[in-house]
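A.B. asks: Coordinates for the following, if possible.
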Amino acid sequence: MARAIAVVLALLTASHALGERVLILYPQVREPYTKIYQDTLEGIAEVYKGGHTLLAITPGQHLEPGVIARAAPNLYVALGNDAARELGIVAPEGPVITTASQDVDFKVRHQLTYYPDPDTLITQLQRFQPGIRSLFLVAESDTDAYEDRVRETLARAGIGLRVCAAGSLAAAAVCYRQLLDAATTRDAIWILHGGKLLEPALLTNILSTAWERQLTVLSSNPDHVRRGALLSLYPDNLSAGRQLGDMITACLAPGKCTRSETSYLRTMGVALNERT
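C.D. replies: As a prediction, this is how the structure comes out:
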C-alpha cells in the first residue's frame, strides 16, 4: 500500500535547541470537513508559539515510521481518529495529546473530549435557564466518567442529573419517552449524543413533546435550535485549537505529561432559540 504523508511545516531548528519537538498529525479530508482542522490548527498556532511539524495523514494509508524517527518528537498531537490510530501503531509510547474519540492505547494520553466542561455547562445553563433543577440525559455507558464530573458540578449548584443508559436507538427511544414522561418545567432534557442514539423521527418527537409541555431542551447540535431546542452548546474548533495550544505548552513543562488525563471543552459555541 502506498504511503502518503505530506510534511506541511518543517520543524524549526531553534525549537530543537529548546527541546520543543512537537509533531502534530491531522487527517486529509474532503470539504467541508477540512475547515474543522484548519480552524483547529489556527487556534493551536494562536496560543502555542513554539516550533512544530505538521503531518497530513491520508485516511487508509499508513504512517511511515521513518517520518517519526526523523522528526524525533518529544510530544505528539493527534487530531481525529485516523491520526490517532496511525500514531498508535508506530509510536504508542507517547506522550500524546489527542482529540480522538476512539480508545487508542497510548502509554500517556492527554485527551481533549468534545463535551462541554462541566463548569462551562453550568454557567451557560444558569445564564439562559436559571430555574432548572434537574438535567435528564440519555447516554452510552462509556461516558460514565464524564457523567460523574457533571453530576458533581451540578450538585454544587443544587441541580440534579438523571441518566438513562442506552446502547441502541431502540433503547434510546425508550429512555427519552421515560424521561419526557417524568419531566416537569423545572427539568431540562439534554441531548448530548447523536449518532446511533438519535434519528430524525425521534428528535421530532422529543422536540414536539417538549414544546407541548413547555420543557427545556439543551442540545449539542446547533441545528436543533432551529427546530425548537432552547439552547445548543457545540464545539467551536478555533477555541478547541486554543485549548490544545495551552495543553501543548503545559505538557512541554518539566515533569508534566507523565500520566493520562482527560479534559473537556472550556469554550463552546452557543446557539439560543429566542422564540421559546
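A.B. asks: alpha carbons only for contacts and neighbour counts from here, please
C.D. replies: Fine.
A.B. asks: residue ranges of the helices in the stretch 101-250 of the chain, please?
C.D. replies: For the stretch 101-250 of the chain, the helices defined by DSSP state H, counting those that start in this stretch cover 118-128, 144-156, 169-182, 200-213, 223-226, 237-252.
A.B. asks: now for the last one, which elements pack on it?
C.D. replies: Read that as helix 237-252. Secondary-structure packing of helix 237-252 (3 or more CA pairs under 8 Å, 6 or more residues apart in numbering; DSSP states H and E): helix 34-47, strand 96-98.
A.B. asks: Which positions within that helix qualify as buried?
C.D. replies: Across helix 237-252, burial judged by 16 or more other CA atoms under 10 Å covers 237-245, 247-249, 251-252.
A.B. asks: these two touch, right, Asp39 and Asn237?
C.D. replies: Yes: counting by CA atoms under 8 Å, Asp39 touches Asn237, with 5.6 Å between them.
A.B. asks: I'd like the structure of this one too, to check against the first:
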Amino acid sequence: MFEQIIAGIEGRIGGPARKVVVDRGVKPDNARHELGRHNPKVVIPLGREGIEMVAAGNPDVPVIAGAILHPSPSTARFHTTVTLNTDPLLLFGRLKSVAPATKRIIVIHDPNKSEGVIRAANDAAGQLGLDLTVIKVRDRRSAAWMYEAVFSSIDGSKDVVWLPTDTTTVDDTVILPLILEQSWKRSFPVISSTPSHMERGVLLALYPDYSKIGNALGSIAIDAVGGGARNGAVFSRQVQAAVNERTARHLGLKLSDDLRRQFDAVFPALAPLSR
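C.D. replies: Predicted coordinates:
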C-alpha cells in the first residue's frame, strides 16, 4: 500500500520524494531532528506511526497525512488528512445504479471506530433520497445480536446492509459469514468498503485506489506549498469499484453491459459461507 501511494505521489510531483522509514516509539526530539535534517517544504506522513512521528516533530511546514482510516487528535493541526475511508456518497450512488429500488441502508457500527464516516453517510443518504438506519454497538457480541434482529425484519426488495470499515461490527471469521448466509437466504443486498468481501458474496464494494490516492496527496502538497487553503480531514474519492455478478443475479438485479463496464472488477462470485 505505501509503495503504491508513494509511487503516486512521485508521479504527481514529477520526481522522487525523500523517504524516511519510521520505527515505532520515535521520541519527539528524534522526530524534530529527523525533520530538521531534511529541511522539507512539505511533509507527507503515511500510516499511524508516520503521523505520530511528524506530529511529535511539530514541523513549521504544511503536513499532508494519508494511509489511515480515521483521523486522530494528532492530525487536527495538519493542513490536510486524506483518510482511506471511501466517501459514502460515492458508495451509495453506485448502489443506486445497481439496485435502483433501494430505499433504506442499514448500518451497525461502533461509535469509537466509525463515527465520522457515519455522519458523512447520513448526509450522503439525504442527498440521494435514502433512509439510513444507524444502530450503535460497543462490542462484537452486541453486533451479532443486532444483526440477528435486523435479519428478522429486513425487506430485501428495498433494504440494504452496509458493512463499514469497523473492526467491532465486521468480523471476517464470525460475523461476516453470518451476514452473507442470511443475505443469500433472505435475498437482501450487502455492500462493503472492503475488497476481500467481494469473493465471499457481497454485492458491491468501493475501496481505495492507492496509486490515485498518492496522486491526490501530491496535488494537495503542491497546492499547500503554494499557500493553498487547509482542507482538514477528507474522505477518499480515489477508489475502485467491484460488483459480484452472481450475487446480483440471485437478487434479481440485471447488470447491463454498460453498467458492467463502469466497474473496475466484476466477480463471478462464490457461494456464501455457512456457519
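A.B. asks: sorry, back to before: determine which stretch of the helices and strands packed on helix 237-252 of structure 1 is the most buried.
C.D. replies: strand 96-98 (a mean of 27; mean count of other CA atoms under 10 Å).
A.B. asks: Need the counterpart of Ile13 of structure 2 in structure 1.
C.D. replies: In structure 1, Ile13 of structure 2 lines up with Tyr48, judged by TM-score structural alignment.
A.B. asks: cool, Ile213 of structure 2 as well?
C.D. replies: Under the alignment (TM-score structural alignment), Ile213 of structure 2 pairs with Ala240 in structure 1.
A.B. asks: Tell me how far its match lies from Leu265 of structure 1.
C.D. replies: 7 Å (CA to CA, to the nearest Å).
A.B. asks: Same check on Ile97 of structure 1?
C.D. replies: Using CA to CA, Ile97 of structure 1 is found at 14 Å from Leu265 of structure 1.
A.B. asks: do the same with Ala71 of structure 1
C.D. replies: 29 Å.
A.B. asks: Which residues are in contact with the aligned partner of Pro118 of structure 1 in structure 2?
C.D. replies: Using TM-score structural alignment as the criterion, the counterpart of Pro118 of structure 1 in structure 2 is Pro88. Residues in contact with Pro88 of structure 2 (CA atoms under 8 Å, 6 or more residues apart in numbering) are Val117, Ala120, Ala121, Ala124.
A.B. asks: hmm, back to that, out of the helices and strands packed on helix 237-252 of structure 1, which is closest to Asp187 of structure 1?
C.D. replies: Between Asp187 of structure 1 and those, the tightest spacing by CA to CA is seen for helix 34-47, at 33.2 Å.
A.B. asks: contacting residues around that closest one?
C.D. replies: Around helix 34-47 of structure 1, the neighbours that count as contacts under CA under 8 Å, 6+ apart are 26, 28, 79, 237-246.
A.B. asks: the longest strand in structure 1 is where?
C.D. replies: Longest strand in structure 1, counting residues (DSSP state E): strand 109-116.
A.B. asks: That one vs structure 2, average offset?
C.D. replies: Following the fit onto structure 2, the mean deviation recorded for strand 109-116 of structure 1 is 1.8 Å by mean CA distance after the TM-score superposition for structure 1.
A.B. asks: Check which helices and strands that strand sits against.
C.D. replies: Here strand 109-116 of structure 1 touches strand 96-98, strand 231-235, strand 261-265, going by 3+ CA pairs under 8 Å, 6+ apart.
A.B. asks: Arg186 of structure 1: what's it in contact with?
C.D. replies: Applying CA under 8 Å, 6+ apart, the residues near Arg186 of structure 1 are Gly131, Ile132, Arg133, Ser134, Leu215.
A.B. asks: Dump these to CSV, plus distance to Leu230 of structure 1 and neighbour count.
C.D. replies: Compiled in CSV, these are given as follows (distance: CA to CA, whole Å; neighbours: other CA atoms under 10 Å):
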residue, distance to Leu230 of structure 1, neighbour count
Gly131, 14, 14
Ile132, 13, 18
Arg133, 16, 18
Ser134, 15, 20
Leu215, 9, 23
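A.B. asks: Now, those residues that are in strands?
C.D. replies: Using DSSP E, these in strands are Ser134.
A.B. asks: which of the contacts of Arg186 of structure 1 lies closest to Thr185 of structure 1?
C.D. replies: Nearest to Thr185 of structure 1 out of those is Leu215 (CA to CA; 5.2 Å).
A.B. asks: residue in structure 2 matching that closest one?
C.D. replies: Aligned partner of Leu215 of structure 1 by TM-score structural alignment: Phe188.
A.B. asks: Assess the claim that its match and Val160 are in contact.
C.D. replies: Yes: using CA under 8 Å, Phe188 of structure 2 is in contact with Val160, at 6.2 Å.
A.B. asks: what sits in contact with each of those two?
C.D. replies: Common neighbours of Phe188 of structure 2 and Val160 (CA under 8 Å, 6+ apart) do not exist.
A.B. asks: if we can go back for a sec, need the contacts of Pro88 of structure 2 in TSV with neighbour count, can you?
C.D. replies: As requested, the contacts of Pro88 of structure 2 are arranged in TSV below (neighbours: other CA atoms under 10 Å):
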residue	neighbour count
Val117	20
Ala120	14
Ala121	21
Ala124	21
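A.B. asks: Right, I'll leave it there.
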